[in-house]
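In: give me coordinates for this.
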Amino acid sequence: MRTPAIAALGVLAALASCAPVADGGMAENAPARARQCFSISQVDNFAQGRRDQIFLGVGRNDVYELDAAGGCPDMDFAIRLALIPDGGAVGTRLCTDDWARIMVPGSASQTSVCRVRVSRKLTAEEIAALPADHRP
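Out: Now for the predicted structure:
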């Protein structure tokens, strides 16, 4: 006859874990990081930084940094690219920490594809500090 009592304790523990807490469930010393997003149609330009780093010029003043998994071939001579959100992303909007694919028509093959993660939106100071050949 202990099975109903154990089951009831399990239900109570599960309900307690869903109870709201004063800090919204976040630790006091963990700052909330707002995701910053952009529409793919707003991308005006791009530039490669390091082999695994791409900067996107978005709108009038924004620059986003993308980190490529393993680098992106053919980016150094690319004059155009396609940015495609990975599965699960709906629409044409990408946010920080989202994954996407960059497709570049290349000279060595018909099309080069690399996987990238939107790592962050640069501040105005960071944009000004970028080397000229890294600025989109």
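
In: switch to C-alpha atoms for all contacts and neighbour counts from now on
Out: Noted.

In: where does C114 land in three-state SS?
Out: strand (DSSP: H, G, I helix; E, B strand; the rest coil).

In: was I right about it contacting W99?
Out: No - applying C-alpha atoms under 8 Å as the test, C114 and W99 come out as separate, 10.6 Å apart.

In: list the helices and strands the longest helix anywhere in the chain packs on?
Out: With secondary structure taken from DSSP state H, the chain has its longest helix at helix 3-17. Helices and strands touching helix 3-17, by 3 or more C-alpha pairs under 8 Å, 6 or more residues apart in numbering; DSSP states H and E: there are none.

In: picking that back up, okay, C114 and W99: which has more neighbours?
Out: Of the pair C114 and W99, W99 is the one with more neighbours under other C-alpha atoms under 10 Å, namely 21 against 17.

In: state the distance from the residue nearest to the more buried one when sequence neighbours are not counted to A69.
Out: Sequence neighbours aside, R117 is the residue nearest to W99 in space, at 4.4 Å (criterion: C-alpha to C-alpha, 6 or more residues apart in numbering). In this view, R117 and A69 are 8 Å apart by C-alpha to C-alpha, to the nearest Å.

In: please give me the structure for this one as well, since I'd like to look at both together:
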Amino acid sequence: MSARFISAVLLCAAAGLAACAPTSSGDAAHSGQSAQSAAAGARACVFQRDIRNFRVSSDERNIYVRGPGQTIYRLEVAGACPELDHPLAIGFAPRGGINNLCTGDMTRLVFGRSASAIPCDVRMAGALSAAEVAALPERERP
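Out: Sure thing, here's the model as predicted:
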């Protein structure tokens, strides 16, 4: 393989990783937007290890998770998920060893209610704007 080919592959990989980079509040301040609205408009990403709290929506179709700072992300449940009623904890079973979630990505959640919990498929819908967070019922805000 030529050095030019390897350089092109590395450049493409770096660009792909940059597309999933979380939006920092410093960048949003320069553009005149809040960090949340900037994250909501872009391909929002969060490392699974940075999720600090979660809540399940009353209809059990969405899971709201709090990432770094005050950013709240919405995960959409894909299909049946019998363990969603009153979970005590969640854990991620990432596909392909990926440890971050970006808008549109699929992952599996395991709910810590029992040792034999069945994983559920979820899709990262993205970061919520400040208005969307304010519109959430209090019991659904992580």
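
In: quick one: TM-score?
Out: Scored against TM-score structural alignment, normalised by the length of the first structure, the superposed chains reach a TM-score of 0.67; 101 aligned residues with a C-alpha RMSD of 1.8 Å.

In: give me the number of residues near the closest residue to D121 of the second structure other than its chain neighbours?
Out: Using C-alpha to C-alpha, 6+ apart and skipping the chain neighbours, the partner closest in space to D121 of the second structure is R108 (4.5 Å). Look at R108 of the second structure: counted by other C-alpha under 10 Å, it has 18 neighbours.

In: so R108 of the second structure sits in a strand?
Out: Yes - looking at R108 of the second structure with three-state DSSP, it is inside a strand.

In: the first structure: which residue goes with that one?
Out: In the first structure, the residue matched to R108 of the second structure (TM-score structural alignment) is R101.

In: just checking, that match touches L81?
Out: No - between R101 of the first structure and L81 there is no contact under C-alpha under 8 Å: 10.0 Å.

In: and R141 of the second structure, how far from P82 of the second structure?
Out: For R141 of the second structure, the distance to P82 of the second structure (C-alpha to C-alpha) stands at 21 Å.

In: so for those two, which sits in the more crowded spot?
Out: In terms of neighbours (other C-alpha under 10 Å), R141 is the more surrounded of R141 of the second structure and P82; the figures are 19 against 12.

In: quick one: the strands in the first structure?
Out: Under the criterion DSSP state E, strands of the first structure are mapped to 37-39, 43-48, 53-58, 62-68, 82-85, 93-95, 99-104, 112-121.

In: buried stuff in the fifth one?
Out: Of the residues in strand 82-85 of the first structure, those buried by neighbour count under the rule 16 or more other C-alpha atoms under 10 Å are L83, I84, P85.

In: check the mean deviation of that strand from the second structure.
Out: When the second structure is superposed, strand 82-85 of the first structure averages 1.7 Å from its matched positions, counting by mean C-alpha distance after the TM-score superposition for the first structure.

In: packing partners of that strand?
Out: By 3+ C-alpha pairs under 8 Å, 6+ apart, strand 82-85 of the first structure packs against strand 99-104.

In: ok now stretch 83-96 of the second structure, how far from the chain's centre?
Out: Stretch 83-96 of the second structure has its C-alpha centroid displaced from the chain centroid by 13 Å (C-alpha atoms, centre = their mean, to the nearest Å).

In: looking at the second structure, which helix is longest?
Out: Counting by DSSP H, the longest helix found in the second structure is helix 3-19.

In: give me the residues contacting that helix.
Out: R43 (C-alpha atoms under 8 Å, 6 or more residues apart in numbering).

In: give the aligned range of that helix in the first structure.
Out: Helix 3-19 of the second structure maps onto no residues of the first structure, going by TM-score structural alignment.

In: helices or strands up against the helix or strand just after that helix?
Out: Downstream of helix 3-19 of the second structure, the first helix or strand assigned by DSSP states H and E is helix 25-31. Helix 25-31 of the second structure is packed against helix 35-41, with contacts defined by 3+ C-alpha pairs under 8 Å, 6+ apart.
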